[in-house]
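Enquirer: no FASTA, just this:
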């Protein structure tokens, strides 16, 4: 199926890359930290049979640029809103993985009427929702890149990306309670996100369904795409 490759220019001059394929209602795919839309290579082929799929490279990630000297989920949410306006989309389904799930949460908080369905794979509203070992690894990675950035200044852009992992996303329990869109939270039992935190999100969002996949971790969508794709499509079909 033909895939369109596009760039959307933001107000500050940043260029956001995305790919569009398929037909039907719009479905936005949002990747994780330091990733790109290519993460969903095992989802697009089947999703595009039923939906118009938008694979986004978030600002400062993949083939997208960042002309700002900052990076935040709120800034990336505004980018998504601009793409929707350019594509003349009033409402869409959003599937986010890891930081992409966090971006989807910030987007629905900022633009609640523009989200039809919300699918969150391994998202976290709090840094403490991540297992301690993963938090230590992230801090070590940030420190290493920070040191190298003194020698290679281009790495400062990478620091902006990594720092997204070091802070809470800014949504309270009351913010989650205001989400009206039908929501699927799907995680692997061995995920770096604590199961208790994923359950907290599922129990707090009013119309949420929780799916825990045994023997899988953070890369569920790539390690077990058959199960992941089935759960997503079934959720979208019945809600």
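Expert: Sure, I can see it. Because the structure is predicted, anything quoted here is derived from the model rather than measured.

Enquirer: all contacts plus neighbour counts: C-alpha atoms, from now on.
Expert: OK.

Enquirer: how close does the residue nearest the centre of the chain sit to residue 13?
Expert: Using CA atoms, centre = their mean, the residue of the chain that lies closest to the mean C-alpha position is residue 100, 1.1 Å off. Counting by CA to CA, to the nearest Å, the separation of residue 100 from residue 13 is 22 Å.

Enquirer: another one to put next to it:
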């Protein structure tokens, strides 16, 4: 893997493949760059794909203190290092990182956000005490239990979806990175989304949401639709939060139609 230095000096690793305009892939909580494996072969036919390992996992470095802002800077550092306008595709927590990085980097051509959990007033994402319970599982050394509990109780994934994720080649790397999960959730709880900061963000943006996803993802997408001036929503019928695994062809089709299509 190749690496780039972030603003705080942390080394951020990424896997580069394909040829064409740059496309940076930013995975979500409990993931690694390998989470994109089911769709990278289709994407790299059209783009130079940069699949990032976010800080604290894989070959990426980490820092003693963790803040959500460092994650934004990590993505922005890679975009800047590419040296030409790049497309950004962020999933879940990686969607928030990508959105914020678009403000930091100012070299983003188009933006794809798949269910970023933007905080919405009066909408509860986390069940009472869940982060403490996840931390307890980590402290007990039960990384797989931590990950599956997060998937079932926070993301509200169905049992068959969890089993599908566990069967994927990326699963061992996800379990190995599970220690990053509680800190991200705590940082996300403290994250304040200010729509005014993004009102002038004129980057063409595709907002993806599963037709069967939990309501808080749908509320987040609606908030972004009302906030971002050049955005549109595409519903992935029959899907929830992991279409890269449950419907990779559908996901690729919508992403390519947006990234390769005319300006909105």
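Expert: Now that the structure is in, tell me what you want to look at. Predicted, not measured: the structure shown is a model, and the values here were computed from it.

Enquirer: TM value for the aligned chains?
Expert: The TM-score (TM-score structural alignment, normalised by the length of the first structure) is 0.83; 226 aligned residues with a CA RMSD of 2.6 Å.

Enquirer: List the residues that contact the residue nearest to the centre of the first structure.
Expert: By CA atoms under 8 Å, 6 or more residues apart in numbering, the contact set of residue 100 of the first structure is 29-33, 123.

Enquirer: Would you indicate which residues of stretch 22-34 of the second structure are buried?
Expert: Residues of stretch 22-34 of the second structure classed as buried: 22-34 (neighbour count, 16 or more other CA atoms under 10 Å).

Enquirer: one step back: mapped onto the second structure, which of the contacts of residue 100 of the first structure hold?
Expert: Here is what carries over to the second structure from these, by both residues aligned by TM-score structural alignment, their matches' CA atoms under 8 Å: 30-33, 123.

Enquirer: Redo those residues as TSV? Include distance to residue 176 of the first structure.
Expert: Shown next, in TSV, are these (distance: CA to CA, whole Å):
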residue	distance to residue 176 of the first structure
30	19
31	21
32	20
33	22
123	13
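
Enquirer: any idea which of those is the one closest to residue 50 of the first structure?
Expert: Nearest to residue 50 of the first structure, judged by CA to CA, of these is residue 30 at 17.9 Å.

Enquirer: What residue in the second structure is paired with that closest one?
Expert: Aligned by TM-score structural alignment, residue 30 of the first structure pairs with residue 26 of the second structure.

Enquirer: Help me confirm that its match comes into contact with residue 99.
Expert: No: contact criterion CA atoms under 8 Å: residue 26 of the second structure and residue 99 do not qualify, at 10.6 Å.

Enquirer: Touching both of these two, which residues are there?
Expert: Residues touching both residue 26 of the second structure and residue 99 by CA under 8 Å, 6+ apart: residue 90.

Enquirer: Which helix or strand contains whatever residue of the first structure lines up with residue 208 of the second structure?
Expert: Here residue 208 of the second structure is matched to residue 186 in the first structure, going by TM-score structural alignment. Using DSSP states H and E, residue 186 of the first structure maps to strand 183-188.

Enquirer: mean distance, the helix or strand just after that strand to its aligned residues in the second structure?
Expert: Remark: after strand 183-188 of the first structure, the chain's next helix or strand is helix 195-204, criterion DSSP H and E. The superposed helix 195-204 of the first structure is, by mean CA distance after the TM-score superposition for the first structure, a mean 2.0 Å from where its aligned residues fall in the second structure.
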